[in-house]
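Enquirer: give me the fold of what follows.
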Amino acid sequence: MKTKIIASLLLITLLSSCSLLKFQPQFGTEALSKQDLNTRMAVRSYYKSFTGQVIQAADSIVATTEEPSIKAEAIKWKGAATSACARTAFQSDAEIALVDTWLLAKQMDVYLQASGSVHFGELSQIAEACANELVNEIQQTAKRSNDKKHYEELLSFVETYPLTSELYEWQFSKFDTRPLLIEHLQIPDSLYTSTIGTGAEVMNDFTDRMSVYNEQIQSQLAWEKDLILLTLENDSLAEPYLARIDSLSQMLNRLAIVAQESPEMMGIIAVRMREELTPVLHDFNTGMRTSIYELSQERQHLQKYLDEQRVLLRDDIQQSGKVLIEETTDNLIRFIRRISWLIVFVVIVLVGVIFGLPFTLGYLLAKARFKPRLTNKKDE
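Expert: Below you'll find the model as predicted:
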C-alpha cells in the first residue's frame, strides 16, 4: 500500500516538473541563412561607400566650377542618387537589395556616360569616374557574397535587364526585379524567400532603416537649402539690379547739385527720375516673382520627397508588423500541433490522478481500518 502511494506522488511530481509541459512559444521566425546575412551586411556597407563617393564627387564639382547651373545639377545629383540607393539597399530581401542596388549603380553610370554628361560640362569626367568605380565595386561585392555559379546567374540578369539611359530631373527608376529574377533563376516563387529573420533580426533591420531615413532627410533638407541660396545668389539676376542702383545713385548726386544751383531744373530731373525708376521697379517685381516661383518649386520638390519617405516608412512598418504577426501565429499553431498528443496524455493522466487517487486512498484506508475487525471475528 505504501509503495503505491509513494509511486503516485512521484508520478505527479515528475509530470508537474517536466520541461515538455512548459508552454514556451518562440515568437521569432527562422533565422536568416549565413548567405543572406552576409549579403545584407555587404550591401549596406556598399551603401555607405556609394553615398560617400557621390557626395565627394558632387562637392568637388561645386567647389571647382563657378557656373550656378552646374553647381545646382551637382547638388541635385547627390540628393537623388543617395536617396535612391537608400531605397534599394535597405530592403528586407537581401538578394533583391543587392540586385536593385547593382542596377541603380549601372543606370547612373549609363546615364552619365550618355546624355547626363551635359549637366557638368568639362567636369563631367569627375561624375563619370565616380559612377564607373561604383559599378565595379558593387560587382565585386556581389562576387564575394555568392558562389561562382550563382554570381554568374546574377551577373547575367543584371546585364540583360533593360535600363533607360534617359532620366528626368535625376529621377532614377524604381525597380521591381523580384518576379523577373525568380523567373531568371528558375526558382518557384514560394521557395525563393524562406524567412525574413528572427524577431531580433527584424527589429535590427527596422532600426537600421529608421537611422538611414533620418540621416537622408537631414541631408536632403541641407541640400535643398543650398539650392535655394544658390538661386538667390545667381549673378545673372543680381547684375541688372546693381546697374540700375548705380545709375540711380549717380542721378541722386546730380540732383543734389542741381537743386542747389538751379531749382528750375527740378521738373526736368523729376521726369528723368521717373523714367529711371519705372524700369527698376518693373525688374524688381519680375525678379521677385521669379524667385518666389523658384522657391515654390523647390518647396514642392521637398514636400514630394518627404511624402515619398513617409509612405515608404509607413509601408515598411506595416509590412514588417504583418509578417511578424503571421510568422508568430504560424509558429504557435505548429507548436500546439506538435505537442497536442502530449497535452492529451497529460489531461488523461491528470483526470486519472484527480478522480482515481481519492477513491484509491479511500479504499486503502477503509481496508486498513476494517481488516483488524475481520481478523478478530475469524479468530472468534
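Enquirer: C-alpha only now, for contacts and for neighbours.
Expert: Will do.
Enquirer: so what's the residue count around residue 166?
Expert: If you count neighbours by other C-alpha atoms under 10 Å, residue 166 ends up with 17.
Enquirer: now the helices for this protein?
Expert: 2-17, 34-64, 68-89, 94-113, 124-145, 148-160, 178-185, 189-192, 199-232, 235-261, 266-338, 340-379 (DSSP state H).
Enquirer: so which of these is nearest residue 166?
Expert: Distance to residue 166, taken as C-alpha to C-alpha, is lowest for helix 94-113 among the helices of the chain, at 6.3 Å.
Enquirer: just say which of the helices of the chain is most tucked in.
Expert: helix 94-113 (a mean of 23; mean count of other C-alpha atoms under 10 Å).
Enquirer: and this one, please, so the two structures can be compared:
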Amino acid sequence: MKGWMKLAAALFAAVSLTGCSLLKVSVATGDPLSKEQMNVRTMTRGFYYDMAGEVARAADSIVAASPDVNVRIAAVRWKIRATRAGVTAAMQGIPDVALADLWILCRRMNEAFAGAPDSLLFGPQSDIARDAARRLDRRAGRLARQVLPDDRYTLMEGFVADYVRENPASEGDETDNTTLAWLEYLRAAGVESGYATGSIAEVLADVNDRLSGQTQQMSNSIGWSKDIFEMRLGQDSLRMQVGAQLDSLERSFARIVAVAENLPEISDKVLEELNRQATQLIWTMNASVDNAFADFDRQRGELQQYVSREREALVEQLRTTGGDLVRTMLDALPGLVGKILLYVVLALAVLVGGPFALGFWLGGVRARAKARKAENS
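Expert: Model (predicted):
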C-alpha cells in the first residue's frame, strides 16, 4: 500500500511538471484570409497581368497596322486607360470585390466596343480591339466560375450583369469601386459576408503586390505617353511643309531660268517672287518649330502632373494600409496581454499550488497511516 502511494505521487508530480512544457504563447496577428479568399485574390491579380498584356498587344497591333496618326494615338490611350483601370480594380483589399470590378471592366469594354462604329473606335482595325475585349470578358467569367463556389458565382454573375446595365460606361474602360454595391447585393440576397483583414504577413504581401502593380503600370504609362508625344510631334507635318516649300522654291528657280533666258526684262519681278517664297518658307519653318516646342512643353507638363498624381496616390494608399496594419496590431494587443496573464496565472498555479496540494495530501495520507498503525498496536 505504501509503495503504491509513492508511485502515484511520483506519477502525479511528473504529469504536473510535464504539463508546464506544453505552455506556449502565440501572438495574435489578425484573422488570416481563408484558402478560398487567397485563391480568389491570387487568380484575380494574375488575370489582371494577362489582361494588361493582351490589351497592350492589341493596341500595338492597331498602331502597327494603321496609317492614321489619330487612330494610333487612340489605341495608345486605350492601352493606358484600360491598364490603369485594371490595376485599380485588381489590387483592392477584398478579393470578391476585386474580381467583380475586373469582370465589370471587361464586360463594359466588350459591350462598348461591340456597339460602337469603326469611326468612333480604331477605324478598319477596330475588330482587333473588339476581339480582345470579347476574349477578356469570356475569360473573366470563366475565372469567376473556377474560383467561386456555385452559389457565390451565380450571385456575382447576376450582380455584374445588373451593375453594367444600370451603370454603363461611355468608353468601356472605366472602373468603379463596387464594395458597397456588392455587399448590399449580397445582403438583399440573404447573404451576410464578413471579410478578414488577413495576418500581418498577408497584409504586407498585399501592400507589396499593390505597390508593384501600380509602379509597373505607371512606368508603362510614362513610356506610352512618350509614344503619344512622338506621334503628335510627327503629326505637325513639319517635314511635309518644308518639303512642299522646297518644291515650290525649285519650281520658282526653274521659272527664273526660263524667264531669264527668254524675257530678261521681267527678271526683277521673278526675283521679288523668289524672295517672297523664301521668306514664307522661313516663316513656316519658324512657326512649325515654335509649335513643336510649345507642344513639347505642354506634353511635359501633362506628364509631370500625371506622375505627381500617381505618386500622391501611391503614398496615400501606403499610408492608409500602414494605418490599418497598426490598428490591427493595436486591436490584437489587449487579447495578447490577456492570454499571457492567463497563462502566467495557470503556470503559477501549477508550479506552486501543485506541489503544495501534493504535499498536503501526502501528509494527510501519512498521518492517517500512523493513526491506524497506532490503533492496531
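Enquirer: TM-score for these two?
Expert: TM-score for the superposed chains, counting by TM-score structural alignment, normalised by the length of the second structure: 0.77, backed by 338 aligned residues with a C-alpha RMSD of 3.7 Å.
Enquirer: any chance of the helices of the first structure in JSON lines, plus distance to residue 23 of the first structure?
Expert: Output for those, formatted as JSON lines (distance: least, C-alpha to C-alpha, whole Å):
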{"stretch": "helix 2-17", "distance to residue 23 of the first structure": "12"}
{"stretch": "helix 34-64", "distance to residue 23 of the first structure": "30"}
{"stretch": "helix 68-89", "distance to residue 23 of the first structure": "39"}
{"stretch": "helix 94-113", "distance to residue 23 of the first structure": "33"}
{"stretch": "helix 124-145", "distance to residue 23 of the first structure": "39"}
{"stretch": "helix 148-160", "distance to residue 23 of the first structure": "42"}
{"stretch": "helix 178-185", "distance to residue 23 of the first structure": "38"}
{"stretch": "helix 189-192", "distance to residue 23 of the first structure": "30"}
{"stretch": "helix 199-232", "distance to residue 23 of the first structure": "19"}
{"stretch": "helix 235-261", "distance to residue 23 of the first structure": "74"}
{"stretch": "helix 266-338", "distance to residue 23 of the first structure": "9"}
{"stretch": "helix 340-379", "distance to residue 23 of the first structure": "11"}
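Enquirer: of all the ones you listed, which one is nearest residue 28 of the first structure?
Expert: Of these, nearest to residue 28 of the first structure by C-alpha to C-alpha is helix 199-232, at 4.3 Å.
Enquirer: report the distance from the closest one to the chain centre.
Expert: 9 Å (C-alpha atoms, centre = their mean, to the nearest Å).
Enquirer: for stretch 338-348 of the first structure, same thing?
Expert: Taking mean C-alpha positions (C-alpha atoms, centre = their mean), stretch 338-348 of the first structure and its chain are 45 Å apart.
Enquirer: what's the answer for stretch 82-91 of the second structure, then?
Expert: For stretch 82-91 of the second structure, the distance to the chain centre is 5 Å (C-alpha atoms, centre = their mean).
Enquirer: contacts for that stretch, please.
Expert: 44-45, 48, 51-52, 55, 98-99, 101-102, 105, 173-177, 209-210, 213-214, 217 (C-alpha atoms under 8 Å, 6 or more residues apart in numbering).
Enquirer: follow-up on the earlier one: which stretch among the helices of the first structure comes nearest residue 25 of the first structure?
Expert: Of these, nearest to residue 25 of the first structure by C-alpha to C-alpha is helix 266-338, at 6.2 Å.
Enquirer: give the contact list for residue 33 of the first structure.
Expert: Residue 33 of the first structure neighbours (C-alpha under 8 Å, 6+ apart): none.
Enquirer: cool, and residue 199 of the second structure?
Expert: 29-33.
Enquirer: just the ones of those residues in strands?
Expert: Judged by DSSP state E, strands contain none of the contacts of residue 199 of the second structure.
Enquirer: selecting buried members of those residues in PyMOL, what would you type?
Expert: Buried residues within the contacts of residue 199 of the second structure, by 16 or more other C-alpha atoms under 10 Å, are selected in PyMOL with:
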select buried, resi 29+30+32+33
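Enquirer: farthest pair in the contacts of residue 199 of the second structure?
Expert: Longest span within the contacts of residue 199 of the second structure, C-alpha to C-alpha: 29 and 33, 11.6 Å.
Enquirer: distance from the chain centre to stretch 87-99 of the first structure, please.
Expert: Worked out by C-alpha atoms, centre = their mean, stretch 87-99 of the first structure lies 10 Å from the chain centre.
Enquirer: and it, how far apart are its ends?
Expert: From its first residue to its last, stretch 87-99 of the first structure covers 12 Å (C-alpha to C-alpha, to the nearest Å).
Enquirer: so which bit of the second structure is that stretch matched to?
Expert: Under the alignment (TM-score structural alignment), stretch 87-99 of the first structure falls on residues 88-100 in the second structure.
Enquirer: grab the nearest non-local neighbour of residue 29 of the first structure.
Expert: residue 198 (4.5 Å; C-alpha to C-alpha, 6 or more residues apart in numbering).
Enquirer: gap between that neighbour and residue 78 of the first structure?
Expert: Taking C-alpha to C-alpha, one finds residue 198 of the first structure at 35 Å from residue 78 of the first structure.
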